[in-house]
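> Provided below are the primary sequence and the corresponding predicted coordinates.
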Amino acid sequence: MSSPATPFEIARDTLKQLAQRRIAPTPDNYQTLYHEIAGTKPSGTDFPERQLRSLAAALPKSSPDQLRLARQLDEAVKAANWEAYQNHLTGFINGLAETQKLAWGELIGDLMRQWQARHPGLTPARKRDSLEHVLAGSASNSDNLFSRLQGLLRAWGQGSENEGNLAVDTEETAKTDSPEPTVAASEPQLLNEIRELFAFTLETAIASQLADSPQLAEDARTLAADVRRARRVDETQAFLARLKRFAFKLELLAEDQQELRKSLLGLMRLLVENITELITDDRWLQGQIEVVREIIDKPLSQRSIDDAERRLKEVLFKQSQLKASLLDAREAIKQMLAGFVDHLADFAGATSDYHDKIEGFAAKISSADDVSQLESVLAEVMRETRNIQINALRSHDELRQTEQKVKEAEARIHELEHELARTSILVRHDQLTGALNRHGLEDMFDKEIARARRHETVLCVALLDIDNFKKLNDSLGHDAGDQALIHLANTCRTTLRPQDTVARYGGEEFVILLPETHIEDATMVLTRLQRELTKNFFLHDNEKVLITFSAGVTQMTEQDNPTSVIKRADEAMYKAKQTGKNRVVSQ
């Protein structure tokens, strides 16, 4: 049914919908249904993007909180989210209201009284210098200014010059009264170590992660130098202010990178979804496209990307070999056809010569006076006829041979094309279960061992074997056994973590790699997998068949290699078989 195109048709359909849905025919209901049918929005509900952007642009941006508010408002406008815009703005205003609740009047009154009071060792000039110092260091942060002024008043009350000396004097008094002078004496050293550790963190852990943002990396190194030089309270306060601005920049950078990552993944997803429209035959690309689609649909990890890279390299190498053979087969057909055409041309030329000679023999026969003259002419006719007959038979045989070669070449081409398509699909590794095969397991084993040693983490290995698999094959048939293997592999994939590796080790045996998992946790993982396999029945001819497995779990050590750790897991699995099957034994 075509959509209504004219206002009359839209109005007619609106009245019908009011009657069919039994909605009260009020102006608001009519307007809502009218715009729903027309596919438009009421003019009064348009998002005021221009006005909200103007409002956000007029707000001050002198502090990190104000900059954060501006960014939040901009994102809300982009998403046309009025509720988020309202929440961010009201939250910021409420924060300002909390700040204004500070007892500034009482604080200023105390400041005036302390200014006029006499304090031993403090002159009005020293008081003025200390007050100017506090105002210069915290003028942009009202909360910090309030707390520092309170500290300054307490310091004046105890005869100190600035608010930082109060803490120092208190500590010195505690050190004097303390019976352990060695601990007090070590505090400056501890402070220096903490300062150096902070600087080291800025220079290495943070700056090294900002290779794509050289300005932020330079800021991190500058902050490291500042914290090393900071000795007085004012220098520390100034450093903290710069550190807050730097942290805010890091937050913005993280948000930008997250947005960039989303955009790149969206672009990749769009390319994958539309790649079939850009090529005429995508049979050879089905496996590769499926790998890329799996990566962009799941959370990104270095492990999944490494695995996909290895799988793609393997299938691309196989396909390149098969494609070269395919091109050779097609070239052979071209050469055979070209040779056959040349032979046909030679045969046609010989036939033309034969016709010319026959015409000459006919003229000789016509001009002959007696029968004796015809003997030599007839001999030549027979000889030429025999030659053309021999050429015709040879051409027939060559035609048959060429036809047979062409058929063989075409069959080889079809075989290679099928192998190319099958190789692309077999990027899933094991043809039956879709799990890794032995070769894929060896590659993943090497990667996981290297990753565990590099990050100093643990790696557990499990070997599981389906219980009574031979009995299942004998009673239900090999097709049922294959489907049981597929069912087990699918249950493993849905139950285990994305970073875990499942490989078919041979027959009904599977190996599972569990990175960053201690042996106790690995045993629990295999036990949970047994429960899931018990809950998810295997169906054969619409009948439930219970499948269980016995498993051995072990944890790799520094001296282990893939062969030794699998052997130990196999021994544990054998113990599980001996103790009643459907068990998990760790070793």
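Everything's here; your move.
> contacts, neighbours, all on C-alpha from now
Fine.
> what's the end-to-end length of stretch 569-587?
Using CA to CA, to the nearest Å, the end-to-end distance of stretch 569-587 comes out at 7 Å.
> what's that stretch in contact with?
461-465, 467, 519, 523, 526-527, 530, 548-555, 568 (CA atoms under 8 Å, 6 or more residues apart in numbering).
> so how far is C460 from N582?
According to CA to CA, N582 and C460 sit 20 Å apart.
> who's more crowded, these two?
Of the pair N582 and C460, C460 is the one with more neighbours under other CA atoms under 10 Å, namely 23 against 18.
> now do the same contact list for that one.
Contacts of C460 by CA under 8 Å, 6+ apart are 513-519, 522, 553-556.
> repeat that for 7 Å
Shown in contact with C460 (CA atoms under 7 Å, 6 or more residues apart in numbering): 513-515, 517-519, 522, 553-556.
> same question, K405
Applying CA under 7 Å, 6+ apart, no residues contact K405.
> so which strand or helix has it?
helix 372-425 (DSSP states H and E).
> which outside residues touch the following helix or strand past that helix?
Downstream of helix 372-425, the next assigned helix or strand under DSSP H and E is helix 438-455. The contact list for helix 438-455, computed with CA under 7 Å, 6+ apart, reads 458-459, 503-505, 562.
> let's see 6 Å
Contacts with helix 438-455, where a contact means CA atoms under 6 Å, 6 or more residues apart in numbering, come from 458, 505.
> and it, which residues are buried?
Buried residues in helix 438-455, defined by neighbour count with 16 or more other CA atoms under 10 Å: 438, 440-441, 444-445, 448-449, 451.
> same deal with stretch 14-33?
Neighbour counts over stretch 14-33 (16+ other CA under 10 Å) mark 14, 17-18, 30, 33 as buried.
> just those residues: which are in helices?
14, 17-18, 30, 33 (DSSP state H).
> what secondary structure does I333 sit in?
Counting by DSSP: H, G, I helix; E, B strand; the rest coil, the backbone at I333 sits in helix.
> which residue is the nearest non-sequential neighbour of it?
V406 (6.0 Å; CA to CA, 6 or more residues apart in numbering).
> show me what the helix or strand hosting S550 is packed up against.
Assignment of secondary structure by DSSP H and E places S550 within strand 549-555. Secondary-structure packing of strand 549-555 (3 or more CA pairs under 6 Å, 6 or more residues apart in numbering; DSSP states H and E): strand 459-466, helix 562-578, strand 584-586.
> let's bring in a second model and compare:
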Amino acid sequence: MSPQNPTDIARAALYQLTEDGLPPTPENYGKYYRKVSGEEAPQEQVDQNTCGPLLTMIRDMLGEASERTGTLASDLQSHNKTIKSSIDDLSQAQEKKRMLQLLGTILTTTTSIHSSVEDAHLDLAATKMALEHIKNELQESRHLMQEDWLTGAQNRRAMDMVLTKEVARAQRSATKLTVAMLDLDYFKRINDEFGHDAGDKLLQHLTLITKAVLREADSLIRYGGEEFLIILPETDINGAQFVMDRLKQAFQKTPLAYDGKPIPVTFSAGLARLTSDENGHALVMRADAALYEAKHAGRNCVKIAAD
């Protein structure tokens, strides 16, 4: 038997989505919701707005829940009138037979109220669980979409949001904000000598070491290839330089061991402090320019961008 209401359809769609092991994106939610409900949407509509099907599913679920509560309110009002009328008649009844009839009406009406409330409670509880499931899955999906698949650092998509937020916060509260653009030295040589698997392991190793050094408020972003951006809120140039020194020490003490051989690694970095009249993009470009200065200066060093 196929689901009849939006909540049942949503739950069935969620179950099938999980069974098929597909990522919980809005597009997949909408696709499976239509599949279970038997509704087909034009392909161009799906392509234009992947969130549309999911919003339709949530709207239908909430509409069904609203209708259920509205019906419940109407039923309760009607039942209350019946009970009140029966109680009024009962107070005036003289015959035993009539009293039993009225008590039977009151009992039947009370049972109907209990049944209506219980059914509505179960339906609303199911709707709540389905919506919470969608919320949790979308949060996880959003997290995965903002994470670099290889290293676990944040990706460029996340960078735009984090940088915009931190720049706005720093300018609003007149606090310091510094970014560091970091690039592994001679990474191509490592790939050529040890293989690309070693290169991947080295990027993962760099991410783990860097995260261990950074604070919780800091952000590590894989900017591209072996290049990483570090966002340091409430940090001036001296504080950022201290972080770079700690990273250098951490890399020296814990080189990556690959096939039983340590792979020593150094990095070059460029630092830039946010000025009052620039945006996040300009800040990153200045840090990137300082990074290239560090590479031209012989690598394994840190350069500071002029304000």
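In hand now; what should we look at? Note that the structure is predicted; figures quoted are calculated from it, not measured.
> drop the TM-score for these two in here.
The TM-score (TM-score structural alignment, normalised by the length of the second structure) is 0.57; 192 aligned residues with a CA RMSD of 3.0 Å.
> returning to that earlier point: of the contacts of stretch 569-587 of the first structure, select the buried ones using a ChimeraX command.
ChimeraX command restricting the contacts of stretch 569-587 of the first structure to the buried ones, with burial defined by 16+ other CA under 10 Å:
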select :461,462,463,464,465,467,519,523,526,527,530,548,549,550,551,552,553,554,555,568
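> for the helix or strand harbouring D328 of the first structure, which helices and strands make contact with it?
With secondary structure defined by DSSP H and E, D328 of the first structure is part of helix 302-367. On a contact count with 3+ CA pairs under 6 Å, 6+ apart, helix 302-367 of the first structure meets helix 372-425.
> what is the aligned counterpart of D110 of the first structure in the second structure?
Counting by TM-score structural alignment, D110 of the first structure lines up with no residue in the second structure.
> mind checking how far D110 of the first structure is from E255 of the first structure?
44 Å.
> tally of neighbours for the aligned partner of L432 of the first structure in the second structure?
Counting by TM-score structural alignment, L432 of the first structure corresponds to L150 in the second structure. By the criterion of other CA under 10 Å, L150 of the second structure has 12 neighbours.
> what residues in the second structure pair up with the strand holding S550 of the first structure?
Strand 549-555 of the first structure covers residues 267-273 of the second structure once aligned (TM-score structural alignment).
> returning to what we had before: which of the contacts of C460 of the first structure sits closest to R386 of the first structure?
Using CA to CA, L513 comes nearest to R386 of the first structure of the contacts of C460 of the first structure, at 79.0 Å.
> hmm, the closest one is touching Q499, no?
No. Using CA atoms under 6 Å as the test, L513 of the first structure is too far from Q499 to be in contact (8.8 Å).
> chain center to whichever strand or helix holds V272 of the first structure, what's the gap?
According to DSSP H and E, V272 of the first structure maps onto helix 233-274. Centre-to-centre, helix 233-274 of the first structure and its host chain are 19 Å apart (CA atoms, centre = their mean, to the nearest Å).
> corresponding residues in the second structure for it?
Helix 233-274 of the first structure corresponds to no residue of the second structure when matched by TM-score structural alignment.
> picking that back up, and the two most separated of the buried residues of stretch 14-33 of the first structure?
Q17 and Y30 (9.4 Å).
> what's the helix or strand containing D123 of the second structure packed up against?
Taking DSSP H and E as the definition, D123 of the second structure sits inside helix 96-145. Where contact means 3+ CA pairs under 6 Å, 6+ apart, helix 96-145 of the second structure is packed against helix 51-92.
> what do you get if the cut-off is 10 Å, keeping everything else the same?
For helix 96-145 of the second structure, the packing partners by 3 or more CA pairs under 10 Å, 6 or more residues apart in numbering; DSSP states H and E come out as helix 6-19, helix 26-37, helix 51-92, helix 156-173.
> the ones you listed into TSV, with extra columns for distance to M129 of the second structure?
Shown next, in TSV, are those (distance: least, CA to CA, whole Å):
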stretch	distance to M129 of the second structure
helix 6-19	9
helix 26-37	15
helix 51-92	11
helix 156-173	29
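> quick one: which of these is nearest A212 of the second structure?
Nearest to A212 of the second structure, of all those, is helix 156-173, at 19.4 Å by CA to CA.
> mean deviation, the closest one versus the first structure?
When the first structure is overlaid, helix 156-173 of the second structure sits 0.8 Å from its aligned residues on average, using mean CA distance after the TM-score superposition for the first structure.
> quick one: that helix to strand 177-184, angle?
Helix 156-173 of the second structure runs at 150 degrees relative to strand 177-184, counting by axes from the mean of the first three to the mean of the last three CA atoms, to 10 degrees.
> could you check how far D28 of the first structure is from S320 of the first structure?
Distance, D28 of the first structure to S320 of the first structure, by CA to CA: 66 Å.
> ugh, typo on my part, it should be R583 of the first structure
46 Å.
> where does the counterpart of A198 of the second structure in the first structure sit: helix, strand or coil?
Mapped onto the first structure by TM-score structural alignment, A198 of the second structure lines up with A480. Following three-state DSSP, the label given to A480 of the first structure is helix.
> just give me the neighbour total for A480 of the first structure.
19.
> cool, and R11 of the second structure?
Around R11 of the second structure there are 21 other residues, counting by other CA under 10 Å.
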